[in-house]
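> here is a sequence together with a model predicted from it:
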Amino acid sequence: MAYLIPLGAIVTVVGLVLLMVCILRVAKARKAGLPEEELRAVLEATVPMNLGALFLSALGLMMVVVGIMLG
């Protein structure tokens, strides 16, 4: 079960990178001064990616904890 720790760390890092991408996407849209409707569309398109990134981060951390407990 020792393979769960590095695999979980990789999954967590991927999730964190995706979270950064979401943050940068929204910051860029806000800085562009888009009208409210277009800004709302960007935010709505970013929400599923944000939730997926949070899920990956949580899953990766769970994998690390399980790997430590079983290792």
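It's in. Numbers count the residues shown, from 1 in each chain.
> could you use CA atoms for every contact and neighbour count after this?
Noted.
> SS state for the residue nearest the centre of the chain?
Centre of the chain computed as the mean C-alpha position; nearest residue by C-alpha atoms, centre = their mean is Ala53, 2.3 Å away. Of the three states, Ala53 takes helix according to DSSP: H, G, I helix; E, B strand; the rest coil.
> also this one, for the comparison:
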Amino acid sequence: MTVFDWLIWGGAALTLAGVAGLAWCIVTVARARKAGLADAAMRARMRSVLAVNMGALAVSMIGLLLVITGIALV
């Protein structure tokens, strides 16, 4: 296995971790909506989920960039 293979598989793992984070955000917001929280509580929940959502998007993007770089350099 070359370093480029490690780059591709590592990027794929990061991308899957980011997608898992996005799925967690979707499930958390769906549960909060079903719970019928008050407006202030819903805003607080959404604020905490937003930070995780942005982090998951960033991790997923970095993973995809690693995959593309590994494929381009092979």
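Looks like it came in fine. These numbers come from a predicted model, not from an experiment.
> thinking again about what came up before, who are the contact partners of the equivalent of the residue nearest to the centre of structure 1 over in structure 2?
By TM-score structural alignment, Ala53 of structure 1 lines up with Ala56 in structure 2. Contacts for Ala56 of structure 2 (C-alpha atoms under 8 Å, 6 or more residues apart in numbering) come out as Ala17, Gly18, Val19, Ala20, Gly21, Leu22.
> quick one: whatever residue of structure 1 lines up with the second one and Tyr3 of structure 1, what's the gap?
Using TM-score structural alignment as the criterion, Gly18 of structure 2 maps onto Gly15 of structure 1. Noted for Gly15 of structure 1: a distance of 19 Å to Tyr3 of structure 1, by C-alpha to C-alpha, to the nearest Å.
> now do the contacts for Gly10 of structure 2.
Contacts of Gly10 of structure 2 by C-alpha under 8 Å, 6+ apart are Gly63, Leu66, Val67.
> of those, which belong to helices?
The helices, defined by DSSP state H, take in Gly63, Leu66, Val67 from the contacts of Gly10 of structure 2.
> what's the spacing between the closest residue to the match of Ala53 of structure 1 other than its chain neighbours and Leu50 of structure 2?
Using C-alpha to C-alpha, 6 or more residues apart in numbering and skipping the chain neighbours, the partner closest in space to Ala56 of structure 2 is Gly18 (4.4 Å). Noted for Gly18 of structure 2: a distance of 14 Å to Leu50 of structure 2, by C-alpha to C-alpha.
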